[in-house]
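Trainee: fold the following.
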Amino acid sequence: MKTIKLVLVTFVATLGLSSCSSDGDDTPKIDVNPMAEFNLISNIAANGHSLELYSEGKTGFTTGYNQLFVRIKNNADDTYYANPEITWKPVMHMMSMEHSCPISELSISNDYDTVATGYIVFQMPGNADEFWDITFTYEVEGQEFSVTETIDVTAPIDDNQTVSVFMGSDDVRYVLAMVEPKDPEVAVNDMTAMLFKMESMMSFPLVENYTVTLDPRMPGMGNHSSPNNEDLTYDTATKSYKGKLSLTMTGYWKLNLKLLNSTGEVLKGEDITEENEASSLYFELEF
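Mentor: You can find the predicted model right below:
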């Protein structure tokens, strides 16, 4: 009987050691691809590297606000560089001039140290004779590299206006871009926009502490509006303008806007009245 008990104890102990061993360093690790659910919209090969550009919802570059994610791959071993230092500069090459557009810095994601994220606001699409390119300057393993790539920027498929470039009554040229909602619903939607001024052909700094008034209308339905809208005011945390957009039914909406400076002076846009059915400053959406 004592012999049987001893054999059982030895067997159980062996199982325990085997189990512990399977949980050790020999367990294969699963590589997580942080971009698995995103769309690869450009892959730029240069200097023995691949610069991969991703978008969360778009399949290419479009006019308006584009949030982008960038990774740099070492083509020699198919690994991605952690915490790379990257800057970018988009330029529109027109027949008679060149200009840039509003951009953010590229910053490393809080979740993945191989992913840098930022935004570009393209004011206009390219065409057969005029085109956009982006120059990336980056540093990895103590070396600095640069690459310039031509990109195709198109108007949105629905052709709705989500960015407006205009001269204010203060003789300043502004760029106003809609960020949210991307997926509007019949509800009170969170609305976000970003405002920039054209300081020079290559510089478009953010504008703070203005107000964007909001009056959404349905031109095809008697130009009716909706309740519970809130004008867009500046949010210091996100450096953007936030408000509420009430959509009471599906269809085409024109979001009539007015831009007011910090003292309340109207720089662009008009009130909607029986005589004036639309503002000269507006966004469009259809869902």
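Trainee: switch to C-alpha atoms for all contacts and neighbour counts from now on
Mentor: Noted.
Trainee: hmm, P125 is touching D159, no?
Mentor: No - with contact defined as Cα atoms under 8 Å, P125 does not count as touching D159 (11.4 Å).
Trainee: which stretches of this protein form helices?
Mentor: For the chain, applying DSSP state H gives helices covering 2-22.
Trainee: follow-up on the earlier one: more neighbours: which of P125 and D159?
Mentor: Counted by other Cα atoms under 10 Å, P125 and D159 do not tie: P125 has more neighbours, with 18 against 11.
Trainee: and the more buried one, how far from F136?
Mentor: Distance of P125 to F136, given as Cα to Cα, to the nearest Å: 20 Å.
Trainee: can you check S226 too?
Mentor: 44 Å.
Trainee: check contacts around the closest residue to L106 other than its chain neighbours.
Mentor: Among residues not flanking L106 along the chain, G118 sits closest, at 4.8 Å (Cα to Cα, 6 or more residues apart in numbering). When contacts are counted by Cα atoms under 8 Å, 6 or more residues apart in numbering, G118 touches Q67, L68, F69, I103, S104, E105, L106, S107.
Trainee: excluding chain neighbours, give the residue nearest to the second one in space.
Mentor: Nearest in space to L68, with sequence neighbours left out and distances taken as Cα to Cα, 6+ apart, is S55 at 5.2 Å.
Trainee: and that neighbour, how many residues sit next to it?
Mentor: The local packing of S55 (other Cα under 10 Å) involves 21 other residues.
Trainee: same question for V266.
Mentor: Look at V266: counted by other Cα under 10 Å, it has 18 neighbours.
Trainee: over to L247?
Mentor: Other residues close to L247 by other Cα under 10 Å number 22.
Trainee: these two touch, right, it and P181?
Mentor: No - using Cα under 8 Å, L247 makes no contact with P181, being 11.1 Å away.
Trainee: could you also give me the structure for this next sequence, so I can compare it with the first?
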Amino acid sequence: MKLKYILPILFLALATVACSSDENDDYTPPTSEVDGLQLIQELSNDTHTIELYNQSGLFYTGYNNISLRIKNRSNNEYVEDASITWMPMMQMPTMQHSCPKTNPEKVTGKNTIYQGAIVYQMTNTDGSGWSLMLEYTIDGMDYMVSETIAVMQNDNQNVSSFMGSDDSRYIVALVEPKTPIIGNNDLVVGVYKMENMMSFPVVENYMLTLDPRMPGMGNHSSPNNTNLTFNTADTMYHANLSLTMTGYWVLNLKLMNTDDEVLKGEDVTDTNEQSSLYLELEF
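Mentor: The predicted structure is shown next:
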């Protein structure tokens, strides 16, 4: 082939490669709505598969923030408009009970992700005993799915269930910080009251006094801590938690009602190193 025919073909090939390279440089692969989350478990009925996610891929005792999505088994498409409630249930030898929970709601900016919370206050040593039932509505049709789940014991006490001096049972659960730092931390705690075996509403407008201590370091405290007060925006209790070093911390608490009556907990003194109401952190 003559040179005058070879050169145009060569230039055309180079231009094609260059355009293809430019297109690849601009291409952004689609982002999954569950990126950064780990699949915990799938619950299935004849119509749908419910995928449960969180950051660890496991349920633990304490406060669990859970994401889910609903997949239609006939076409593998994810549902974008559903109304969902759930009921966690612990089966005891002679009784059963539920726990504090927030029903899943659609996550802003997500097409298929719903998010809610469950506070497991106890579990068996092997993680057994719990089941989870979901009831949901799609396009006016009602569905239900229920299966057993495993709930593992957290290494530290991040939830406390106790009888208050008013003869009511309360549950106090650590929500934040998930990753503590040296310095000031946003401390967030949920407080719930047991109405009956199935109902655990949020307790409003009480107060938790806070006294963090390091038992392994002379039981010293830290500066600039504040007491936990109720926030109406998220129905949680918030405070500043000051951690001056890494290690094992006990967050000594006292739960006080609107009349400033102590329902549970004691001050830390020279003769009383720890409150009977406490949560733990280690980092």
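Trainee: was I right to think the residue nearest to L68 of the first structure contacts F69?
Mentor: Yes - contact criterion Cα under 8 Å: S55 of the first structure and F69 qualify, at 6.4 Å.
Trainee: nearest spatial neighbour of the equivalent of H97 of the second structure over in the first structure, skipping sequence neighbours?
Mentor: Under the alignment by TM-score structural alignment, H97 of the second structure pairs with H99 in the first structure. Nearest residue to H99 of the first structure, sequence neighbours excluded (Cα to Cα, 6+ apart): M201, at 4.8 Å.
Trainee: residue contacts, the aligned partner of the one you found in the second structure?
Mentor: Using TM-score structural alignment as the criterion, M201 of the first structure maps onto M197 of the second structure. M197 of the second structure sits next to Q96, H97, S98, C99 when contact means Cα under 8 Å, 6+ apart.
Trainee: contact partners for the third one?
Mentor: Going by Cα under 8 Å, 6+ apart, S98 of the second structure touches M87, P88, M89, M90, M197, M198, S199.
Trainee: need the max-distance pair from those.
Mentor: Greatest spacing in the contacts of S98 of the second structure, by Cα to Cα: M90 and S199 (13.2 Å).
Trainee: Y136 of the second structure contacts M87, correct?
Mentor: No - here Y136 of the second structure lies out of contact with M87, judged by Cα under 8 Å, at a distance of 11.5 Å.
Trainee: now the contacts of M197 of the second structure as CSV including distance to T229 of the second structure?
Mentor: Output for those, formatted as CSV (distance: Cα to Cα, whole Å):
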residue, distance to T229 of the second structure
Q96, 32
H97, 28
S98, 26
C99, 22
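Trainee: closest to L3 of the second structure out of those?
Mentor: Among those, and counting by Cα to Cα, the member closest to L3 of the second structure is C99, at 81.7 Å.
Trainee: right, and the closest one touches F200 too?
Mentor: Yes - at 6.3 Å, C99 of the second structure counts as touching F200 under the criterion of Cα under 8 Å.
Trainee: that older thread, higher neighbour count, M90 and S199 of the second structure?
Mentor: Between M90 of the second structure and S199, counted using other Cα under 10 Å, M90 has the larger neighbour count: 21 against 15.
Trainee: which residue is the nearest non-sequential neighbour of that one?
Mentor: Leaving out its chain neighbours, the residue that sits closest to M90 of the second structure by Cα to Cα, 6+ apart is W130, at 4.5 Å.
Trainee: so that neighbour touches M87, yeah?
Mentor: No - applying Cα under 8 Å, one finds W130 of the second structure not in contact with M87, separated by 10.4 Å.
Trainee: and these two? Which one has more around it.
Mentor: The neighbour count for W130 of the second structure versus M87, taken as other Cα under 10 Å, is higher for W130 (22 against 19).
Trainee: quick one, what contacts the more buried one?
Mentor: P88, M89, M90, Q91, T123, T148, I149, A150, V151.
Trainee: what does it align to in the first structure?
Mentor: Residue pairing (TM-score structural alignment): W130 of the second structure is matched to W132 of the first structure.
Trainee: against F38 of the first structure, how distant is its match?
Mentor: 23 Å.
Trainee: repeat for T162 of the first structure
Mentor: 22 Å.
Trainee: the two: which is more packed in?
Mentor: Legend: neighbour count by other Cα under 10 Å for T162 of the first structure and F38, higher for T162 (22 against 15).
Trainee: so who does the equivalent of L228 of the second structure over in the first structure touch?
Mentor: The equivalent of L228 of the second structure in the first structure is L232 (alignment by TM-score structural alignment). L232 of the first structure makes contact with M191, T192, A193, T211, V212, T213, L214, Y241, K242, G243, K244, according to Cα under 8 Å, 6+ apart.
Trainee: re earlier: the contacts of G118 of the first structure: which two are farthest apart?
Mentor: Longest distance between any two of those is 13.2 Å, between F69 and I103; criterion Cα to Cα.
Trainee: wait, what's in contact with A173 of the second structure?
Mentor: A173 of the second structure makes contact with G62, Y63, V119, N158, V159, S160, V189, G190, V191, according to Cα under 8 Å, 6+ apart.
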